[in-house]
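> sequence isn't available, so here's the structure alone:
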């Protein structure tokens, strides 16, 4: 595919612009495009470059991830899509699934970087709490649909309305919230919960991971820590990466007790970032679940 190419989906012509997002390990590749009316949209295809480097027996996984995303997004109504990216259409091109999605300004990581380049101050506590509440709303939609997100990070949060609106995107890592274990290690190492990276057990058939909705709240806690302290991650999260590099997944599982929680310095950074915020007697009455989550983070 290339810029300017014509893509036909369900009889509608779309014109490709530039690539918006892709990575070597990603199942999907997202392109900017325009629909027949000239409206800006995003087209999500299978990442054929990554798929071609995998064993042919695994190619079905690439199809399955995008098809799972279509099923989830197609089942949402307008209210549920307030903080989840909207699926406008979907179809097949060259016998592969393709999604037509609304296009917003940028992802949150890109938007924050642009704000810094423009000399804007970092987001204040009220803004961060509002963002957290919007993300929690999006996560609730995912969880109520019976899924675990497993990949909450800055690049999967889209920004609209000049920073006033956030929407979750990229649902290729969805897992059914049915209590069953999985043999797949899914997520982004820098932002995944320990249970996503460290198998609960290992048998003759390989590793088994037990992951539920709490992994999504762990990822949101990491995101809040970064927004509040301007630190890239926590010491515990860096230690998780080090253990995986040194011992591999099964070996790192034996050293899980070394992860720990927030250090004293990290708790002090959080205290300073929130020192002018008075925790209400009932946090849920102020900023709802976001206040409860932040209160829990401060107590760690």
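Received the coordinates, thanks. All values reported here derive from a predicted model rather than from experimental measurement.
> only C-alpha atoms from now on, for both contacts and neighbour counts.
Fine.
> all helices for the stretch 1-150 of the chain, in order.
According to DSSP state H, counting those that start in this stretch, the stretch 1-150 of the chain carries its helices in the segments 48-52, 59-74, 108-117, 125-144.
> could you list the buried residues of the last one?
Read that as helix 125-144. By neighbour count on 16 or more other CA atoms under 10 Å, the buried set for helix 125-144 is 128-143.
> name the residues that touch that helix?
With CA atoms under 8 Å, 6 or more residues apart in numbering as the test, helix 125-144 has contacts from 80, 82-84, 148-149, 165-168, 177, 213, 216, 220, 224, 227-228, 273-274, 287-291.
> same question, the second one
Taking contacts as CA under 8 Å, 6+ apart, the residues outside helix 59-74 that touch it are 27-28, 46-47, 51, 86-87, 90, 96-99, 145, 170-174.
> and the buried ones among those residues, selectable in PyMOL?
Buried members of the contacts of helix 59-74, defined by 16+ other CA under 10 Å, are picked up in PyMOL with:
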select buried, resi 27+28+46+47+51+86+87+90+97+98+99+170+171+172+173+174
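> let's bring in a second one:
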């Protein structure tokens, strides 16, 4: 269902129109209103008619989960699979996250899954992925949330010709959602480009609360999950138990730097040289064989220099890669990724305000 997106200040009142298939524009109102939630989900969900849903269905490992017809796999992790799904009674297109059967029986997996559901139920905001449905019973462990048709920000920016202005606008929306998360007492702990999703209308929303943790409370979920080192703040690398909103804001800064420049702000050349030296004399025919034989050693050879650079080196100014980037914006990005926490933006709101000032100047 394609509705006009809310403006940045989110002050407009949603207007419910006749729901229609976002693929062929056929009206699907008779189905959409079947469970009485069409108004609640007016600015959130898309719809597909039965014909288009059948056309979009790909060969997957399972055809149905409850009332949801599985259309395709969107992503896969160690514990779960995310599907694009179609709710047959209402014609809603959704994302469905399901614990894989081989780990569903483990209490730890169920607790982590329930934790993410609890967090999403507590975080209701236009710039945060909306939880629609969930079930943890009878050996079925899944939850359903809004389907983001444009994918994650990394893919969207590279697939579409997105302007610098629109990139900044999307980051303002992500920061608005993140500021709300922090004011509710949570730290996201896994902010990265893959967890910034884009709606059909080009709006950014924050997703994946598997690792989210309440401030000053013991971590419930994912303490044993390996996180992407490029998005970890130096203080998190020094102390894996460090939980602070500032680390989330830093990760947004690294994400901005990468999207705007195509590079990371760290000195990685010595990492490449380390890897090249490590691979000299090693025998393998394919990349997969290389990983199979030398994966753990290679990981250490790569991550140790990166970790050292994040902790010890000054950042590369973004204008080194993007000389055309306006100086005002470059200063914002450079400040957001500073090695010293005291030199960065103090909050998601402060970084968002700086970007908004740039956009309106």
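That came through, no problem. Every value quoted in this text rests on a predicted model; they were computed, and no experiment measured them.
> one step back: would CSV of the helices of the stretch 1-150 of structure 1 with distance to residue 207 of structure 1 be doable?
Listed next are the helices of the stretch 1-150 of structure 1 as CSV, based on distance: least, CA to CA, whole Å:
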stretch, distance to residue 207 of structure 1
helix 48-52, 23
helix 59-74, 18
helix 108-117, 32
helix 125-144, 25
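> closest one to residue 263 of structure 1 among these?
Among these, helix 125-144 comes nearest to residue 263 of structure 1, with 21.5 Å by CA to CA.
> that closest one: how far from the chain's middle?
How far helix 125-144 of structure 1 lies from its chain's middle: 12 Å, per CA atoms, centre = their mean, to the nearest Å.
> and stretch 213-230 of structure 2, by the same measure?
Distance of stretch 213-230 of structure 2 from the chain centroid (CA atoms, centre = their mean) equals 16 Å.
> check stretch 122-131 of structure 1 too.
The answer for stretch 122-131 of structure 1 is 19 Å, by CA atoms, centre = their mean.
> repeat that for stretch 132-152 of structure 2.
Mean-position distance between stretch 132-152 of structure 2 and its chain equals 15 Å (CA atoms, centre = their mean).
> just stretch 61-77 of structure 1 next, same as before
How far stretch 61-77 of structure 1 lies from its chain's middle: 15 Å, per CA atoms, centre = their mean.
> stretch 314-322 of structure 2 too?
Per CA atoms, centre = their mean, the centroid offset for stretch 314-322 of structure 2 relative to its chain is 25 Å.
> what about residue 294 of structure 2, neighbour count?
Number of residues near residue 294 of structure 2 (other CA atoms under 10 Å) recorded here: 16.
> kindly report the same for residue 88 of structure 1.
Residue 88 of structure 1 has 14 neighbours, counted by other CA under 10 Å.
> cool, residue 180 of structure 1 as well?
Using other CA under 10 Å, residue 180 of structure 1 has 12 neighbouring residues.
> quick check: the gap between it and residue 209 of structure 1.
Counting by CA to CA, to the nearest Å, the gap from residue 180 of structure 1 to residue 209 of structure 1 is 9 Å.
> swap in residue 20 of structure 1?
Between residue 20 of structure 1 and residue 209 of structure 1 the computed distance is 31 Å (CA to CA).
> neighbour count winner among those two?
Set residue 20 of structure 1 next to residue 209 and count neighbours by other CA under 10 Å: residue 209 wins out with 20 against 16.
> go ahead and confirm that one touches residue 195.
Yes: with contact defined as CA atoms under 8 Å, residue 209 of structure 1 and residue 195 form a contacting pair (6.7 Å).
> and for these two, which residues touch both?
Counting by CA under 8 Å, 6+ apart, nothing touches both residue 209 of structure 1 and residue 195.
> residue 211 of structure 1 maps to what in structure 2?
Residue correspondence to structure 2 (TM-score structural alignment): residue 211 of structure 1 is matched to residue 243.
> cheers, nothing more for now.
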